[in-house]
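In: sequence-free structure coming up:
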């Protein structure tokens, strides 16, 4: 003897069924939006880091050219410091976003840049903001 489905049971269980369906739809949409937002944030942050290192590199190459004519011991020390800074930037893992010590290496480059600026008696002002990045002296 088959009993017909209980109408009250369908009504009582409707809330649980709709809750489960809504959760699944929300989870799928949130996963997609999370990936999109994460990618956009990564691109923006990567561009800022690249802009900062590019400014440091241009600074170092320019000063190295300016000091190439000078032959004093003090200028030799400045060139060695610039070479050290350029070497650090050359070893920086631009193409590996999973590099575990990315932030530590970036902090070392920033510290070396400040050290070079102090040695050259230059006051840098690096500003990164929405739609602009600049390194002025």
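Out: Yes, it's here. Since the structure is predicted, the reported quantities are computational estimates derived from the model, not experimental observations.

In: going forward, measure contacts and count neighbours with C-alpha atoms only.
Out: OK.

In: ranges for the helices of the protein?
Out: 7-67, 73-91, 102-120 (DSSP state H).

In: what residues sit buried inside stretch 83-98?
Out: 84-86, 89, 92 (16 or more other C-alpha atoms under 10 Å).

In: mind checking the end-to-end distance for that stretch?
Out: Taking C-alpha to C-alpha, to the nearest Å, stretch 83-98 runs 27 Å from one end to the other.

In: likewise for stretch 87-106?
Out: Across stretch 87-106, first to last residue, C-alpha to C-alpha, it's 13 Å.

In: repeat that for stretch 125-136.
Out: End-to-end for stretch 125-136, by C-alpha to C-alpha: 5 Å.

In: what sits up against that stretch?
Out: 48, 51-52, 55, 124, 137 (C-alpha atoms under 8 Å, 6 or more residues apart in numbering).

In: burial count for residue 10?
Out: 11 (other C-alpha atoms under 10 Å).

In: please apply the same query to the one 3 residues further on.
Out: Other residues near residue 13 come to 10 when the count uses other C-alpha under 10 Å.

In: alright, now check it against this:
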């Protein structure tokens, strides 16, 4: 009977340990799956945000490049100031850190480009309507 009592004790211990083991395994599986899903969703969200930012910058670049072309043969003083501001905007766009998503001043630089865009829009006396969508972007006047 002593052997039977030992077997019963081992059986109960294995049940108690199985619960702990299954809890631990379930936790690890859940953690791994959650981590994988989080990384996948993070990459997708980053891709969408990066695409929108790229489209926005491309819209600003197209705007500045077009207006620079339009104003290049206008010799008046206002055009000179406008050209300098357009050159400044184009330089900011060119130097924007597109390849470094961990750049700590990314949003500050983006805000500076937006401010320069508003400034040149005011100097040109135009009210652009820049629509940014992941599938299509457009600039209307």
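Out: Looks like it arrived, so ask away. Everything numeric here is computed off the predicted structure, so don't read it as measured data.

In: TM-score for these two?
Out: Here the TM-score for the pair of chains, by TM-score structural alignment, normalised by the length of the first structure, is 0.91; 137 aligned residues with a C-alpha RMSD of 1.8 Å.

In: circling back: how about TSV for the helices of the first structure, with distance to residue 131 of the first structure added?
Out: Output for these, formatted as TSV (distance: least, C-alpha to C-alpha, whole Å):
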stretch	distance to residue 131 of the first structure
helix 7-67	10
helix 73-91	24
helix 102-120	22
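
In: follow-up on the earlier one: which of the buried residues of stretch 83-98 of the first structure sit farthest apart?
Out: 84 and 92 (12.5 Å; C-alpha to C-alpha).

In: separation between the counterpart of residue 59 of the first structure in the second structure and residue 106 of the second structure?
Out: Matched by TM-score structural alignment, residue 59 of the first structure corresponds to residue 63 in the second structure. Residue 63 of the second structure sits 21 Å away from residue 106 of the second structure, going by C-alpha to C-alpha.

In: the more surrounded of the two?
Out: Comparing residue 63 of the second structure with residue 106 by other C-alpha under 10 Å, the one with more neighbours is residue 63, at 19 against 15.

In: tell me how far the spatially most central residue of the second structure lies from residue 110 of the second structure.
Out: Nearest residue to the geometric centre of the second structure (C-alpha atoms, centre = their mean): residue 49, 3.3 Å. Between residue 49 of the second structure and residue 110 of the second structure the distance is 13 Å, computed by C-alpha to C-alpha.

In: now swap in residue 67 of the second structure and tell me
Out: In terms of C-alpha to C-alpha, residue 67 of the second structure sits 21 Å off from residue 110 of the second structure.

In: residue 84 of the second structure now?
Out: 19 Å.

In: quick one: which of these two has more around it?
Out: The residue with more neighbours, out of residue 84 of the second structure and residue 110, is residue 110; 18 against 13, by other C-alpha under 10 Å.

In: list the contacts of that one.
Out: Contacts of residue 110 of the second structure by C-alpha under 8 Å, 6+ apart are residue 96.

In: what's it aligned with over in the first structure?
Out: By TM-score structural alignment, residue 110 of the second structure lines up with residue 106.

In: now residue 124 of the second structure: closest residue in space, sequence neighbours ignored.
Out: Of all residues not flanking residue 124 of the second structure in the chain, residue 82 sits nearest, at 7.3 Å (C-alpha to C-alpha, 6 or more residues apart in numbering).
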